[in-house]
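Novice: missing the sequence, but the structure's below:
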């Protein structure tokens, strides 16, 4: 019994070392990230999924069409993957009085909750991921950092039962003034 307690006490500093700082840590970061302003209109993104050993197993592009509907932000995301498959996810986002964002989508379990400070935004949610004909519920700790008016970097850690599965990295570029034409998605070929 004593050795089990000792093991738990020794593991605590390791667990604390792996946790990310709170989003308020980035409060002084500029430019200030405004989720609704950035994603209203058309945004293009390029990304990849890496397993925990660093191997890139999937690349993708995304076109995001964002629109305001009263107090709701709707993000229509259309993915094109390097293996030729496609996917659509439609987020419905609402900002609460405390400034936090709450979001739902068909493949999100429950509700995503996110908050921003300075140039950073942090989402936490559980996503149902289809893999080989099955579906797995995977936790996401999703961080976005605004670099300039058009550029956003995103890194999301995926885990299940607290075990790190891998990382998704994305580069977002907001289209200039009303350019809503779809880009050529053959860039992954």
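Specialist: Perfect, I can see it now. No experiment lies behind these values; they were computed from the predicted model shown.
Novice: for the rest of this, base every contact and every neighbour count on C-alpha atoms.
Specialist: OK.
Novice: give me the most central residue, the chain.
Specialist: What sits nearest the mean C-alpha location of the chain, by Cα atoms, centre = their mean, is residue 142, with 4.2 Å.
Novice: now for the lengthiest helix in the chain, which elements pack on it?
Specialist: Longest helix in the chain, counting residues (DSSP state H): helix 2-18. In terms of contacts (3 or more Cα pairs under 8 Å, 6 or more residues apart in numbering; DSSP states H and E), helix 2-18 is not packed against any helix or strand.
Novice: quick revisit: residues in contact with the residue nearest to the centre of the chain?
Specialist: 122-124, 154-157 (Cα atoms under 8 Å, 6 or more residues apart in numbering).
Novice: again, 10 Å this time
Specialist: 114, 121-125, 154-158, 167-169 (Cα atoms under 10 Å, 6 or more residues apart in numbering).
Novice: export those residues as a markdown table, with columns for neighbour count.
Specialist: Output for the contacts of residue 142, formatted as a markdown table (neighbours: other Cα atoms under 10 Å):
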| residue | neighbour count |
| --- | --- |
| 114 | 21 |
| 121 | 23 |
| 122 | 22 |
| 123 | 20 |
| 124 | 17 |
| 125 | 21 |
| 154 | 19 |
| 155 | 19 |
| 156 | 20 |
| 157 | 20 |
| 158 | 24 |
| 167 | 21 |
| 168 | 19 |
| 169 | 18 |
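Novice: putting a second one here so we can go through both:
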């Protein structure tokens, strides 16, 4: 029994320094000095096109899609109307309703989001988290989304979201947004 306890303590001592750095993660504050400064109401105003893919936990691309977003803001409230077209020909629509708060903080709701999304913008980055009700083969799963966006210039933004269930990484969504030029 004593030998088993020592072995467990030794394994914990070895594993802790390896595992803990992965738990810390990045912070939106890490990007506070980055340019261009992301203003969600400015970027997501008008029409934005996106191309994206979902990769499973092994890295295999299992779904590709394009999105056309019609976005508008009135004061601190925004509507992002997203029309998805998937590589298999299927379509989906999601309408985000966003509210800008103090200190770059935002909240959002959508029909397939459980509760409320919360996030914050700093510098060129926006980070938010939410629970998505994801239908798969007739069953709806609630998955946790850890969503990061990075504005590259006035027209391009990159997005990477990690999907988890019970803390287990299921896969990642990667998108490239391009804001249409205003004539």
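Specialist: On my side now, so go ahead. Since the structure is predicted, the reported quantities are computational estimates derived from the model, not experimental observations.
Novice: any idea what the TM-score is?
Specialist: The TM-score (TM-score structural alignment, normalised by the length of structure 2) is 0.90; 178 aligned residues with a Cα RMSD of 1.8 Å.
Novice: run the chain-centre distance for the longest helix of structure 1.
Specialist: 30 Å (Cα atoms, centre = their mean, to the nearest Å).
Novice: ok, stretch 118-135 of structure 1 next?
Specialist: Worked out by Cα atoms, centre = their mean, stretch 118-135 of structure 1 lies 7 Å from the chain centre.
Novice: okay, and it goes to which residues in structure 2?
Specialist: Per the alignment by TM-score structural alignment, stretch 118-135 of structure 1 matches residues 123-140 in structure 2.
Novice: check stretch 153-163 of structure 1 too.
Specialist: Aligned by TM-score structural alignment, stretch 153-163 of structure 1 corresponds to residues 158-168 of structure 2.
Novice: want to throw the contacts of residue 142 of structure 1 into TSV with distance to residue 81 of structure 1?
Specialist: As requested, the contacts of residue 142 of structure 1 are exported to TSV (distance: Cα to Cα, whole Å):
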residue	distance to residue 81 of structure 1
114	26
121	25
122	24
123	23
124	23
125	22
154	17
155	18
156	17
157	19
158	18
167	16
168	13
169	14
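Novice: quick one: which of those residues is nearest residue 27 of structure 1?
Specialist: When the contacts of residue 142 of structure 1 are compared for distance to residue 27 of structure 1 (Cα to Cα), residue 121 wins out at 10.2 Å.
Novice: distance of the counterpart of residue 56 of structure 1 in structure 2 from residue 94 of structure 2?
Specialist: Structural correspondence for residue 56 of structure 1 with respect to structure 2 (TM-score structural alignment): residue 61. Note on residue 61 of structure 2: its distance to residue 94 of structure 2, by Cα to Cα, to the nearest Å, is 22 Å.
Novice: please apply the same query to residue 165 of structure 2.
Specialist: 21 Å.
Novice: repeat that for residue 153 of structure 2.
Specialist: 25 Å.
Novice: so for those two, which residue has more residues nearby?
Specialist: Counted by other Cα atoms under 10 Å, residue 153 of structure 2 and residue 94 do not tie: residue 94 has more neighbours, with 16 against 13.
Novice: re earlier: contacts for the match of stretch 153-163 of structure 1?
Specialist: Against stretch 158-168 of structure 2 from outside (Cα under 10 Å, 6+ apart): 50, 52-57, 125-132, 141-152, 169-178.
Novice: repeat that for 7 Å
Specialist: Stretch 158-168 of structure 2 is contacted from outside by 143-151, 169-177, using Cα atoms under 7 Å, 6 or more residues apart in numbering.
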